[in-house]
Each structure stands twice: as structure tokens, then as C-alpha cells.
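# Need a 3D model of the sequence below.
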Amino acid sequence: MTSPTIDIYTKFACPFCVRAKQLLDAKGAAYSEHDITMGGPRREEMMQRAPTARTVPQIFIGKVHVGGYDDLAALDRAGKLDPLLAGNAGA
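A predicted model of the protein is given here:
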């Protein structure tokens, strides 16, 4: 099974964004970071993908909207992040 695409929407100097990227880095997960500090089309893209999201980071693993750093860390603590990163969306 191939690894899913990971997108993370961030802003400059966001400590939760840094923590999320550190956790993904520790897992060896490749991700695409989209800086929405100044708004623009990437912010609009994030809002289309997660209409109720108002904070960063917003993390998407494959088709799954994980949420923010706290959500990502909770998945990891529950043992569900590794299967999700491996492409098992039913994690």
C-alpha cells in the first residue's frame, strides 16, 4: 500500500505548527507544507477542504482531515497515527 499524501497548512511562528511538523518528521512522514500567513489561494483551499477550520495547523492525511496538532498527537497516543500514515484510512 502506498503512503497517502500529507498536507499541512501553517502560519509563520505558529508553535503548534512546529510541533505537528516535528511529530510528522519523527515518524519519517513526507508532507507538503502550505504557508497561509498572508492568506491567498492556499488559505482558500484550506477553507474549502475544512470549512469550519479557523486555526492552524490543519492537517490532511490522504482524504482524512485530521485537524490540528492536538488531534494529530491524540491519534499518535491512541496508536492510530502509524496505520493512517501507512495508508490504512480505517485506522
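# Only C-alpha atoms from now on, for both contacts and neighbour counts.
Noted.
# what helices or strands is whatever helix or strand residue 84 lives in leaning on?
In this assignment (DSSP states H and E), residue 84 forms part of helix 81-85. Applying 3 or more Cα pairs under 8 Å, 6 or more residues apart in numbering; DSSP states H and E, we find helix 81-85 packed against helix 69-77.
# Assign a three-state SS to the residue positioned nearest the centre of the chain, would you?
What sits nearest the mean C-alpha location of the chain, by Cα atoms, centre = their mean, is residue 59, with 1.8 Å. Classification of residue 59 using DSSP: H, G, I helix; E, B strand; the rest coil returns strand.
# now it, nearest residue through space, not along the chain?
Nearest non-adjacent residue to residue 59, counting by Cα to Cα, 6 or more residues apart in numbering: residue 8, 4.5 Å away.
# Now do the contacts for that neighbour.
Applying Cα atoms under 8 Å, 6 or more residues apart in numbering to residue 8 gives the contacts 31-34, 57-60.
# Please provide the structure for the following sequence as well, for comparison with the first:
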Amino acid sequence: MAHVKIYSSDYCPYCHRAKALLRARGVTEWEEVNVDGRPDVRQAMAQLVGRTSVPQIFIDGQHIGGCDDLHALDARGGLEPLLRGQR
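Below you'll find the predicted structure:
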């Protein structure tokens, strides 16, 4: 299974929705970076991806984007191959 990293917030419904989709696709573990009360971490994320909103999702180091981007990738059939390590 691929390495998944998620920048998230405990209070973000989009974060919960993205994690629910990942669980539905068989992902049971991911690296989570919580930005709540951590402006330095959110700023580092923004410098990395050019966005300040969460979630920001990476699969094997590839920036997928936010929740809508993850769902669009899944709808195109591209999420499961990435999760299996196929590019």
C-alpha cells in the first residue's frame, strides 16, 4: 500500500470526508499532520503546495490536492492504482 500523508484539521468536514474515502478504498493507516493551532505548520504546508486550505493530500509524495481533488481522482479511476503504488 502507498504512503499517504494528510495535512488536516480536527474541525474540517472535508478532512473527515477525504479520510472516509481513503478508508473505503482500503487505506487503514496514513501520516497525519494536524494544523490546528499551529500556524507555522500551516505556513509550511502553504509554501509546499501553494494552498492554505485543508485537507492537503499526498500519495507516495505526489500532491493530490484537497478533498474534491481526491474524489475527482477516484471518480476517474485513478485513486486505487495510486494506492497500490502504480503510477
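# Quick TM-score on the pair, please.
The TM-score (TM-score structural alignment, normalised by the length of structure 2) is 0.87; 86 aligned residues with a Cα RMSD of 1.5 Å.
# just the buried members of the contacts of residue 8 of structure 1?
Neighbour-count burial (16 or more other Cα atoms under 10 Å) applied to the contacts of residue 8 of structure 1 gives 31, 33-34, 57-60.
# By residue count, which helix of structure 1 is the longest?
Scanning structure 1 for the helix with the most residues, using DSSP state H, yields helix 15-26.
# What residues sit buried inside that helix?
Going by neighbour count (16+ other Cα under 10 Å), the buried part of helix 15-26 of structure 1 is 16-21, 23-24.
# of those, closest to residue 41 of structure 1?
Residue 41 of structure 1 lies nearest to residue 17 out of those, by Cα to Cα, at 19.2 Å.
# Leaving out the residues flanking it, which one is nearest to that closest one?
Using Cα to Cα, 6+ apart, the closest residue to residue 17 of structure 1 is residue 57 (5.1 Å).
# quick one, what contacts the aligned residue in structure 2 for that neighbour?
Under the alignment (TM-score structural alignment), residue 57 of structure 1 pairs with residue 55 of structure 2. Shown in contact with residue 55 of structure 2 (Cα under 8 Å, 6+ apart): 6-9, 12, 14-15, 18, 65-67.
# any chance of these in CSV, plus distance to residue 37 of structure 2?
Compiled in CSV, the contacts of residue 55 of structure 2 are given as follows (distance: Cα to Cα, whole Å):
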residue, distance to residue 37 of structure 2
6, 16
7, 13
8, 12
9, 9
12, 13
14, 18
15, 16
18, 21
65, 22
66, 20
67, 21
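# show me what contacts the counterpart of residue 13 of structure 2 in structure 1?
Taking TM-score structural alignment, residue 13 of structure 2 has residue 15 as its aligned residue in structure 1. For residue 15 of structure 1, no residue meets the contact criterion (Cα under 8 Å, 6+ apart).
# Now do residue 15 of structure 1 against residue 87 of structure 1, distance only.
To residue 87 of structure 1, residue 15 of structure 1 is 27 Å away according to Cα to Cα, to the nearest Å.
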